[in-house]
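Chemist: what follows is a protein structure lacking sequence information:
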């Protein structure tokens, strides 16, 4: 039989692959859209969850009542520039309310972005009719199966139901394929338009409700209850409805609440003590002092920082089951990485043509490439790619008979129309096919094969036979697990962060050592079993390390559950996704490195803004305290080195700055402080210089500018 062989080409659809749209870190439109939500959050039943801002709201309400009552009480100061004047009290009340609203806006903007993403997910969740089969038997043929189907709404499906889904139909619920193979469109979940293959009996058997079957037919066993599907959980999580505060966030909230209580007590005892020197203050001034004393900046932004951290993961197509997982990612000290698909591409690629003596590189490359024209495997395509990279012209069409690879022959190749032949395959089989007895050539070939094998590669020997029957060995193709580009640099960054990387592989120790050295990982575990992974994780945790790992199979589930951060692949089994505390919708194992960076960015953002908040409170003291007591203690005028216009202007300027700085910092809280791989000491030093010193300087500049503006207002 004569067949025309055509070189395979990359015939994928042109154009960009559409992905799910993600919200920008901050925009004026988001700010405006958040106003209704911010006003709804003024409900005390909501505000009490944030003790710092709850105290500010009480102060705002109290000051408002005093402003309303002041004309009726009749003790307002005749000087409109006095801290007891009606204009001053109303100004303080308005800016205190704005402080609370601005704080609520930070959280509302963060939640609003999650709700926008949830809306698109909700649109993907459809209520469809399912073909339910009672008493499913895998041996039942299609005709008999159809006769036993019962139509039932997807919302009525229960755990364990068996449904049949054919091309063009939506999968009615989360489940595992128990029979069949099909192409599935998961763009509603992952944002990627390229279909994926799902099949029974492996680690790619899990399917998600709401996705659509594009070809063939599959039988799915439902693994979720109504309202508890993967999409339902995604919607709840990205909306923030099920977001629980992390241990560190709770601890910081307790610290802020404690500081607030302390300052409330301090402010309450000021007047009794000051009465001995006739330096008592009005209630609005004391409220203003309290608001400037307590850490309002970080109190206002803390919740938004946590929500934005989970949102950044969602924008990377990673679903975190809890804020604790995101935070733990930032504290990870050991990273377990599968070799295949994570460190290497997973498919072996041709890396080198090694000709024997007397054979040119071009002759070997042409023979290897020609024999690969009909090879549809990634390895075969990589041989063609390597030949093109080396600059050799390979014919795209050859007339001959294809000789496919079989387990018996362990070779493949082409028998040309002119009677010549070419083969590539295992060394012993090709040697037997050629019948070459040249000892020198055999020794040279053995040396090349040994070198490639010891480097962890796979040798494919190439030989040809002329039409006259003369056979000769041309050389060897070096197939290797190619380490992904740029990984060595990323692992070096992780090392600077104090994170140890461990490669896990089923390869023999020799191959594992070679790949680990090329990739730049710190250690490796060869010939690993699921039990070995578990033991390694427990050993690391017993040594005080936090461990992160990825997995997709049922056999990975115990290790994913044991790890502090377990990232399950969306293509994996339901057991793996249930065991992990994160799910990567793109099923990209290398994303684990990005997850760690996002976790660290969350921790650094929280720490940086806390530093800034405490530092800028110090500057506000210099503005408000001299203004309060300068009349009774003239010596305090020396502290008024900013030369603020008047006591009323100084106090109001501090309150205004306290409110405006929240709005200024919302974009940073949502976007996150830029993370750079570095040691802890360098990160801390940079944090103190930028946000500590910056937090001290910014209020002095801001309060002075605001004071200059207020001084232009008649009466101030």
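Modeler: Right, received. Where do you want to start? Keep in mind the model is a prediction, meaning the values are calculated, not measured.
Chemist: hey, let's count contacts and neighbours off CA atoms from now on
Modeler: Fine.
Chemist: now the residue most central in space within the chain. Nearest residue, chain neighbours left out?
Modeler: By Cα atoms, centre = their mean, the mean C-alpha position of the chain lies nearest to residue 313, the distance being 3.3 Å. Excluding its sequence neighbours, the residue lying closest to residue 313 (Cα to Cα, 6 or more residues apart in numbering) is residue 319, at 6.6 Å.
Chemist: what's the burial count for residue 623?
Modeler: By the other Cα atoms under 10 Å criterion, the neighbourhood of residue 623 contains 28 residues.
Chemist: please identify the helix or strand for it.
Modeler: Taking DSSP states H and E as the definition, residue 623 sits inside helix 591-629.
Chemist: after that helix, next one along is what?
Modeler: Scanning forward in sequence from helix 591-629, with DSSP H and E defining helices and strands, the next element found is helix 647-671.
Chemist: presented hereafter is structure B, for comparison with structure A:
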């Protein structure tokens, strides 16, 4: 972070000394009350406490409040620069509002005047004024202002890639966009609100933790208030300012000061992934996910199948098969068709399109492509499509081709047939390419107790083979929207939290049903409305990273809570014997630290209490490393944060005591 962020964060932390800002956090408000009381006591003075000790304690109480405030302002400051950049790019935008898609004139108005349901015409070079859906036309859109990716993307009406985001720029052609969000409710506004932390609502987990912290604070308040009653039996007196400082050292100030920073930093990590959350609940739920549904195409595999080998029918020369494959693929501009052309050339086959050739382009309806040359028909396509074209049955295939088709399916590939007239020349093996490192990512998810499920439209044999290669725990083959929804409900009925991603209108029911539904920004408005997360990069693999961010958020909060509570227990047994050994000499057996004096004990404790917040800010902002199994995480947290929380105060307070004694401060 640059110096400007540090300066701004410092000034903002001082502004938050206002009790109106602190009242929402009982821990920070308690520190403020203690600091105010300590200041008044220092001004009035006391015969039992020297002015030097009194003002030192007061100063460190105010510093404790400042350090707790700056933890939150630093977390917010990390996103402020990006928020300012996003705001500046959206200010002063105008739009051409039209009555319908036949209207080319319309009226110019400010983007802020647009409402959901309005239709705008956006031409090349113009900025899309607000979130919406393309209802007419196709255009190339630059989304660098939102995603950071300079390569333009295609947005087209009537497809699953019709959604557009306010602040992006149309690079070519023109489109009619139906606005879907009122001012202040769009993706850009959500993003600005998240990075600033202004709209971050406390999650149920955070509210529950706050309740726990309030309970602990009340317990320690009762403990400290009861101490004068016990001391009165020995006719001993402890200055009120000591009891005030003791109260602050005992309550969970560490986690109280870092709690908001942890939440904001978690949202910041999500924004850095270019994912916008509709609420903090979605991120928190992602941390508790037990079942993760992932589409095969584009998530587990690259989506572009590659031709791997050609298998000839008996009596068919391999070169003849390769030539027929080239001719049948001249009308196939898909990545699969291009890969087959490349493969066929490795067999020495060379064919060029001739003027009289009739090219049959590939279509999803016919599931085949081909070429007619001098009354000879060459075709390539799905097994059943080619058999139907050749007027053959599956039983008519030579045994070697039947076995090859079955073997390819079992291996997770896709078999295609090549035909010349009514003769089947051979089989093409199309292979789904698994993304590098995806198996390791699934293994990492498994260690965290997350079960991965692949969703695909492939047949069960193909799905099983790809699932085994990718390393997922389960798969849903021949998936339909109803089948996805049924699977999610079945998992939830078992008590599992489910996450999934999607982009089409047919994914909307499942996205709405899932506990964490991540919609693709390029997808339909129905999908984006149904989901509670929006991936601006439209990368389905991102769901794995979102789950990791949610898990890291929860683990970080739990780890620092464990450390803070362990700190309080340690400080209780470290300070009380030193502070009250004069009144109760029997406590000397517990005074294992042998602090220099009661004054040094309470001052050392209050200094340690303030410095430990500063020491843990980097960890709160970065997050705890979670590359361990669930059991490993629990063991490490108990050892490092539980055990460390008990040991660190003894070491820290003793070292500070030695410095105070050597400097003659107490």
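Modeler: The structure has been received and is ready for your questions. The model shown is predicted, which means the values in this text are computed figures rather than measured ones.
Chemist: sorry, back to before: how about the residue nearest to the centre of the first structure, what's its match in the second structure?
Modeler: With TM-score structural alignment as the criterion, residue 313 of the first structure lines up with residue 270 in the second structure.
Chemist: do residue 582 of the first structure as well
Modeler: When the structures are aligned by TM-score structural alignment, the residue of the second structure matched to residue 582 of the first structure is residue 533.
Chemist: near its match, how many other residues are there?
Modeler: Counted with other Cα under 10 Å, the neighbours of residue 533 of the second structure add up to 26.
Chemist: hmm, residue 651 and residue 570 of the second structure touching each other?
Modeler: No: checked against Cα atoms under 8 Å, the pair residue 570 of the second structure and residue 651 is beyond contact range at 10.5 Å.
Chemist: which residues touch the counterpart of residue 528 of the first structure in the second structure?
Modeler: The criterion is TM-score structural alignment: under it, residue 528 of the first structure has residue 479 as its aligned partner in the second structure. Residues touching residue 479 of the second structure, when contacts are defined by Cα atoms under 8 Å, 6 or more residues apart in numbering, comprise 455, 456, 457, 458.
Chemist: is residue 479 of the second structure part of a helix or strand, or is it coil?
Modeler: The assignment at residue 479 of the second structure comes out as coil when based on DSSP: H, G, I helix; E, B strand; the rest coil.
Chemist: ok, now residue 475 of the second structure?
Modeler: Put simply, residue 475 of the second structure is strand when judged by three-state DSSP.
Chemist: next up, the contacts around it.
Modeler: The contact partners of residue 475 of the second structure, by Cα under 8 Å, 6+ apart, come to 453, 454, 455, 456, 463, 464, 467.
Chemist: ranges for the helices of the stretch 51-200 of the first structure?
Modeler: For the stretch 51-200 of the first structure, helices defined by DSSP state H, counting those that start in this stretch occupy the ranges 51-73, 86-124, 142-147, 187-190.
Chemist: what's the most buried one of those?
Modeler: helix 86-124 (a mean of 22; mean count of other Cα atoms under 10 Å).
Chemist: tell me the residues of the second structure aligned with that helix.
Modeler: Aligned by TM-score structural alignment, helix 86-124 of the first structure corresponds to residues 51-89 of the second structure.
Chemist: one more: stretch 250-263 of the first structure?
Modeler: Stretch 250-263 of the first structure falls opposite residues 207-220 of the second structure when the two are matched by TM-score structural alignment.
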